[in-house]
Every structure is written in C-alpha cells, then in structure tokens.
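>>> Using only what follows, build the 3D model:
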Amino acid sequence: MARPDLNLLVTLDVLLDEGNVTRAGERLSLSPSAMSRALARLRRATGDPLLVRAGRGLVPTPRALELRDRVRELVRGAEEVLSPARPSEPATMTRTFVLRGGDGFVEAFGPGLVAEVGRVAPGVRLRFLRRSTKDFEPLRDDVDLEIAVVEDVPPPDVVGRPLFTDRFVGVVREEHPLACPVTVEGYASARHVHASRRGSVDGLVDFALRPTGHRRAVVTVVDGFTAALALARASDLVATVPERHTAPARAGMRTFPLPFPAPEVTVSLLWHARVDVDPAHRWLRELVADACS
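Alright, predicted model coming up:
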C-alpha cells in the first residue's frame, strides 16, 4: 500500500480554512493550476469532493466539515514537532538532573546551587555523584553534567566549556609548628599527605617544586582532597589542595600560599551532545556556571 503524501494535509488545512482555491493557492505560493491539481489529489485520496460549487463560491461537504478540526490539529502538531523546543519555564519544570563532580565539588558549590534551584525551580531535583573515574561513558548514559579537570582531549560527542581556574595552596592545622611565612625549605622539610585517586606519591605539586631543588616527604597517600584535609586537621601533616574546591573543608585551618610557583588547573563543565540544545539543560548549565563563578 502506497504511503499517503503528508504534504497534502497542509494543503487541505489551508483549503478548508479559506474555502477558496485561489486564496488558498496564494497562501501556499502555488499557481491556480498547481492548486487545482492538489485539490484533485486530495479528492482521490479522501474519496470525497471536499469542496463543491454553490453559485459563485465553494462550500465544504459534510466529510470536509468532519475533517477540518482534525486536520488543523494534525498540522499544528506537526509544526510543533518540527520546531525548536520552547524555552522551559523553571518555575513549572519537573525534572531530575544528575551531576558528577570531583572531590570537594558538592561541599564548595552544592549549597549555593541547591539554594538557587530551590528558589527558581522547586520541581527540579539534583542528584550528585562522585567522579571516581576519568572516563566519559557516564555522560553518554545518565549523567547530565560533569565538573572536572580535563586531562585528555574529550571525544567528539562530549561538549565542554571552562568554568574557572583553581590554584593549589598549602593547609595545616592552626597550631602547626610550620613557621610563617612558609619558605621553600620549611615546606619541603615538613611531612606531607598527598591526594591521588591512583595512589601515586607525586603529582603537579611535586613537578612545580622540583625546579627549586627540593623534594617534599610524602608519608601518606589518600584518594581525595577532603580526606587529605581531615588528616592534616588532626595531625602535623601538610595538605596541598586546590583553593576554591576546598574552601568549606578548610574552615578553621591555616591556609598559606605555596613558596614557589603554584600549579593551576582549569575546571571544566562537560555534557553530551545529545542534550546540547535542550533548553532545560542549557538553563542548568548556566546555573552551574553562575554558582561556580
């Protein structure tokens, strides 16, 4: 069975609205002869004359009257489907967004983000996940946004934008014997806790320290900055952590600038191409960017 020409629905909608072949042709930018051929095709497709002569004009048949509202609804529905999505109204939005962030993201930026979402979009729920791996597969599945330091070039289907640059600082407990201002010698001679998901004993800080001719003594390795700060708070260990990401966790501790050029990292916002033009997702991205700015 041949598939119907759905373009005829638009023609039929205009014809039934105008009740006049010439005016319908003008609206559709069709010549009178092309419009007459279209009406003939519609009559064959529906098995009904649709419009019949009455004096100088045309009147719709009962079948045409029966179809008029249905055709109009179909055409309007098709126009909506084939149009860009309308911007979502946050106040009426009902949706759950999944965000995956590195160590300290929720503590540093979660409260402000949750408060703003609650204020402007009470029907939106945020679900935070810890970023325990560097792969991008979760973005292809159920993660809406990822906040991370990107070490490798993302795949083509992952979109991103930089959020901010974070600088490493040193942190000790308030009563720590490390003298202020902290010198390179004092920093290097202290006992250090190092944060590494992979369990390595050196990282960006050690590479930045190397040109000074010193090495730090890493005596403890943990899997995140929050754990490093917890150990430093309860001992004489020195933790070296990104400043902005760890602001809440450093409360009540002594923070000092590193006595050598501090390494910096760029924190980026990442999402999958499937949601790039989604208005609700775009709204969330701007909200996260504002919360982190």
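>>> C-alpha only now, for contacts and for neighbours.
Noted.
>>> before we move on, what SS does the closest residue to R53 other than its chain neighbours have?
Counting by CA to CA, 6 or more residues apart in numbering, R53 lies nearest to V59, which is 6.4 Å off, once chain neighbours are set aside. When classified by DSSP: H, G, I helix; E, B strand; the rest coil, V59 comes out as strand.
>>> ok, and the closest non-adjacent residue to S268?
Of all residues not flanking S268 in the chain, P162 sits nearest, at 4.1 Å (CA to CA, 6+ apart).
>>> What strand or helix carries that neighbour?
strand 158-172 (DSSP states H and E).
>>> do V241 as well
Element membership for V241, per DSSP H and E: strand 238-242.
>>> another one to check against the first:
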Amino acid sequence: MNQMNIGGIDLNLLKVFEALHDESSASRAALRLGVTQSAISAALRRLRDVYADPLFVRTGRGLAPTLRANQLKPVITDALNKCRQSLAMVDPSRNDFEGRSVTIGLSDDFEIAFGRRLMLQVAVSAPKLRLIFRQTHSQVVAHALMGRTIDLAITSGGLADRLLSRRVLGEGGYLCLADPASLRDGQSELTLEEFVEREQILVSSGGFIGIVDEGLAARELTRKVRASTTHFAALPYLLKGTDAISTIPSHAAEAVAQLAGLALLPCPLPMPRYPVELGWRTSALIDPAVIQVREAIETLFKQQT
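A predicted model of the protein is given here:
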C-alpha cells in the first residue's frame, strides 16, 4: 500500500464515512449530507483506496461495515467531533449543533421512563442536536463508553473504570404491574401469598433468575414464572388479558402503567433500593454537545425529586 499523507486527502470523505456507518445505506447517507447518491458512491470508492479495505459490503439489509470500518468508526467520529468543538469555540453562546448527535446508553426501562422528557429538554437547550438511544446494561456499559459507541450512560452500576466519571442521579425501587381486570374491585395491594400464587412475567437479560427470586429464596419461597422477556416494552402485550404480574423498577412501572392502562401495586416482598447513575468518559467533558445533554439529564432527574 502506498504511504498516505493527510495533505492529499479530502477530509470531507470522513463525513461520508461517518454517515455511511451510521445509516447503513448510501441513499440515506446522501439524504443526511444533502448530496447525490452518486457522490456518496464516488466518495466510498475513494475511501476504499485510502484505507485499502472494502469498508462496507452490501447485504440484504443494506451496507454492513467491515471489521476495519468498525475499528475506524470511533477514531473518525472523535476527530470530526473535535473539529465541531473547535467551531463551537468561536461562539459558544450559539448552541449550534447542526449535524451533531450524542449517543446515550441505557436499558429500555430508563428509555421508557425518561426518553421522551429528555428529548423535550434537549429540544429547548440545543434544538439542532440529535439524541441516539442505544441499549446497554450494567454489565456492558463501561466497555461501551470506553469503546466510544456511546457518549453518556444512564445505568444502575457498572461504571467502576478509572477513566470514567459518574454522578449519582438518585435511587429507585420496585413496583408490580397487573391487568386491572385481574384484580378484585378496589384491590390496591397483594399479600405475599397472592404474590407467590400468581403467574409472573420475568424481565431479565438471562431469562431464568431475577432479583425477586433471590428475595423469595431467602424466605424459602418460589414463584411461578410463565414467561421471560429481555424488554420492558413488551410487558403491556404480555400482561393484558392475563392474571400474571410483573415486578420491575418503579420508574419504568409508572410509565408503562400510565401509557398501557395497567394497575400499579406495591411489591409485598421487601426489595432493595438501587442507585441510578450517569456516566461518561472523563475526557468527553470538554465536548459542548455532551455537556448540554449531561446537564439536561441532571436537570430532568432533579425534577423527579
């Protein structure tokens, strides 16, 4: 491969690379950048020459990045963001984040509970900034932050890496969800005996054991799990028309109950509280876009208390 010099490369090609990786489609990348699809195709040919790699291969679902493209993505996006930051330094008061996005890693319970309100908050403070919600959980969140696939994280733990900063936003508990039609008239709580007798829907990344099972085991009790799901968003469809219940974090339970018309019940089993934390790469603190979203998240959680 010939040695490349940055002086001989059109740096606009990096914007095309970023758009192709994000959109997985030449036509969508063209729409995003306001150019023709043929211009995107020509840029991709030049990118392939520069990096001596196909970078994106066509599949039945669009363009899939190669291993080299996935390795390049965080480096290129970081370089482009630094360029965007330099322009923001000219007039920091403008809050002009045209073309910028901030990726927030969170599990879907946090997305259900806070996503819409966070969108509204950011729309006021940084109207041209796009939010990207990406599914994570405490076991993978540190890796996602350090790998630069996310910029910020809302999580319940998992932020112990020394290169990460974190701030406690609050703490949460658990509530039960049920179809109101499955409850007695005026029933607002379950006894522990009723709780154990009802079939239950477990939300778990593993699919077998949850924190409820651990609490019941300490009392030498077990429950009847009818089904398991990895997504909180599925609960309205799984609970409606059944006698089953599900015990989930209270912030998600309240949001799901409000939207789906499910009943909220206190959990008759004493459950531990858990911390809700905001995490970010310490080095990202100088990025105005990340700061805007971080402050919006902190404001949102302050309003909760």
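>>> Need the TM-score from the superposition.
Once superposed, the chains reach a TM-score of 0.64 (TM-score structural alignment, normalised by the length of structure 1), with 207 aligned residues with a CA RMSD of 2.3 Å.
>>> ok, and what's touching the strand holding P162 of structure 1?
With CA atoms under 8 Å, 6 or more residues apart in numbering as the test, strand 158-172 of structure 1 has contacts from 136, 139, 205, 229, 232-233, 236-245, 250, 253-258, 262-273, 276, 289, 292-293.
>>> Repeat the analysis, applying 7 Å as the threshold.
232-233, 237-244, 253-258, 262-273, 289, 292 (CA atoms under 7 Å, 6 or more residues apart in numbering).
>>> cool, and stretch 213-223 of structure 2?
V196.
>>> Residue in structure 1 paired with K224 of structure 2?
The alignment partner of K224 of structure 2 in structure 1, by TM-score structural alignment, is A217.
>>> Next up, the contacts around the residue lying closest to its match once chain neighbours are set aside.
Nearest residue to A217 of structure 1, sequence neighbours excluded (CA to CA, 6+ apart): R191, at 5.4 Å. R191 of structure 1 is in contact with 217-219, 237-238, counting by CA under 7 Å, 6+ apart.
>>> How about D13 of structure 1?
With CA under 7 Å, 6+ apart, D13 of structure 1 has these contacts: 68, 71-72.
>>> Tabulate these (a markdown table), appending secondary structure, distance to R95 of structure 1 and neighbour count.
Shown next, in a markdown table, are the contacts of D13 of structure 1 (DSSP: H, G, I helix; E, B strand; the rest coil; distance: CA to CA, whole Å; neighbours: other CA atoms under 10 Å):
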| residue | secondary structure | distance to R95 of structure 1 | neighbour count |
| --- | --- | --- | --- |
| R68 | helix | 36 | 18 |
| V71 | helix | 33 | 19 |
| R72 | helix | 31 | 18 |
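>>> How far away from the center of its chain is the helix or strand harbouring R294 of structure 2?
Using DSSP H and E, R294 of structure 2 maps to helix 288-304. Distance, stretch centre to chain centre, for helix 288-304 of structure 2: 15 Å (CA atoms, centre = their mean, to the nearest Å).
>>> Check stretch 154-172 of structure 2 too.
On CA atoms, centre = their mean, the centre of stretch 154-172 of structure 2 falls 14 Å from that of its chain.
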